[in-house]
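Trainee: Output the structure for:
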Amino acid sequence: MNTESRTFDLEDRLIDFALKVDEIVEKLPNTKLANHLASQVVRSSTAPALNYGETQSAESQRDFIHKMQIILKELRETRVTLKIILRKPLLPCDSVDSVLKQNEELIAIFAKSIKTAKSRLS
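Mentor: Modelled structure (predicted):
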């Protein structure tokens, strides 16, 4: 598999993740907490896909790493929000668990990519 197809696979995965989070958001009850979390998680779960496009035109290795770190930050924020939704509980666990698992996988991918990119800095 070449680098370009992996790039688009990851982009598609980030888009699919954002859409899965949206499915959760649409099921949340109409409460102050749920509405606040919904607004927050919509932003943090869509930001990785939107920012990923920017990594493709990074101006330097350091710029690439910075953009990847922003994606990682947003994924971690999404993870915390999903955990709050589970702990409250605002939705049944089975509605959120698979998305939380996808979130953890994406965090691992981006953390590893950042580590690799940093190791290549001269």
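
Trainee: C-alpha from now on. contacts and neighbour counts both.
Mentor: OK.

Trainee: Could you tell me which residues make contact with the residue positioned nearest the centre of the chain?
Mentor: Centrality entry for the chain: nearest residue to the mean C-alpha point is Leu75, 3.5 Å, by C-alpha atoms, centre = their mean. Going by C-alpha atoms under 8 Å, 6 or more residues apart in numbering, Leu75 touches Ser44, Ser45, Pro48, Asn103, Leu106, Ile107.

Trainee: run this one through as well so I can compare:
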Amino acid sequence: MRTDNVIDQRAVAFGVRIVKACRFLQENQKEFVLSKQVLRSGTAIGAMVKESEFAESKADFVHKLSIALKEANETKYWLLLLHESEYLDDSSYESVNEDCLNLIRLLVSIIKRMKCAA
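Mentor: Below is the predicted model:
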């Protein structure tokens, strides 16, 4: 199976953005716990999208993208905690959260389409 090229590009771009945000949080805010959580889940999205490219079946493809969706939802949670605890200002949070929500929407769309095609 092959993922939609758009999801691959967006997941990589989001992963890079999360890495940079984590670096900022650790170097400037001296925040190390939540930033590691968001780093793990935020980069796992792209890793699961990449894994889905070589899925063994349609069901495996959907499963891997479903894990990416779960990671995106977890990332949304960590971003909210970082914002609510004032490590991320409103502007930064809204921007990165919107990217996360767009990834979630795209993943849901692909998963639904694949399930309907089954």
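
Trainee: After superposing, what score do the chains get?
Mentor: TM-score for the superposed chains, counting by TM-score structural alignment, normalised by the length of the second structure: 0.88, backed by 114 aligned residues with a C-alpha RMSD of 1.6 Å.

Trainee: counterpart of the residue nearest to the centre of the first structure in the second structure?
Mentor: By TM-score structural alignment, Leu75 of the first structure lines up with Ala72 in the second structure.

Trainee: how near is its match to Cys100 of the second structure?
Mentor: 7 Å (C-alpha to C-alpha, to the nearest Å).

Trainee: tell me, what's touching the two both at once?
Mentor: Between them, Ala72 of the second structure and Cys100 share no contacting residue, judged by C-alpha under 8 Å, 6+ apart.

Trainee: Helices of the second structure, start to end?
Mentor: Here the second structure has its helices, by DSSP state H, at 5-27, 33-52, 58-84, 90-117.

Trainee: helices or strands next to the longest one in the packing?
Mentor: Translated: helix 90-117 of the second structure. Using 3 or more C-alpha pairs under 8 Å, 6 or more residues apart in numbering; DSSP states H and E, the elements in contact with helix 90-117 of the second structure are helix 5-27, helix 58-84.

Trainee: what do you get if the cut-off is 6 Å, keeping everything else the same?
Mentor: Judged by 3 or more C-alpha pairs under 6 Å, 6 or more residues apart in numbering; DSSP states H and E, helix 90-117 of the second structure has no packing partners among the helices and strands.

Trainee: how about it: buried residues?
Mentor: Neighbour counts over helix 90-117 of the second structure (16 or more other C-alpha atoms under 10 Å) mark Tyr93, Val96, Asn97, Asp99, Cys100, Leu103, Ile104, Leu106, Leu107, Ile110, Ile111 as buried.

Trainee: ok, the residues you listed vs Val12 of the second structure, which is closest?
Mentor: Each of the buried residues of helix 90-117 of the second structure was checked against Val12 of the second structure using C-alpha to C-alpha; the closest is Leu103, at 10.8 Å.
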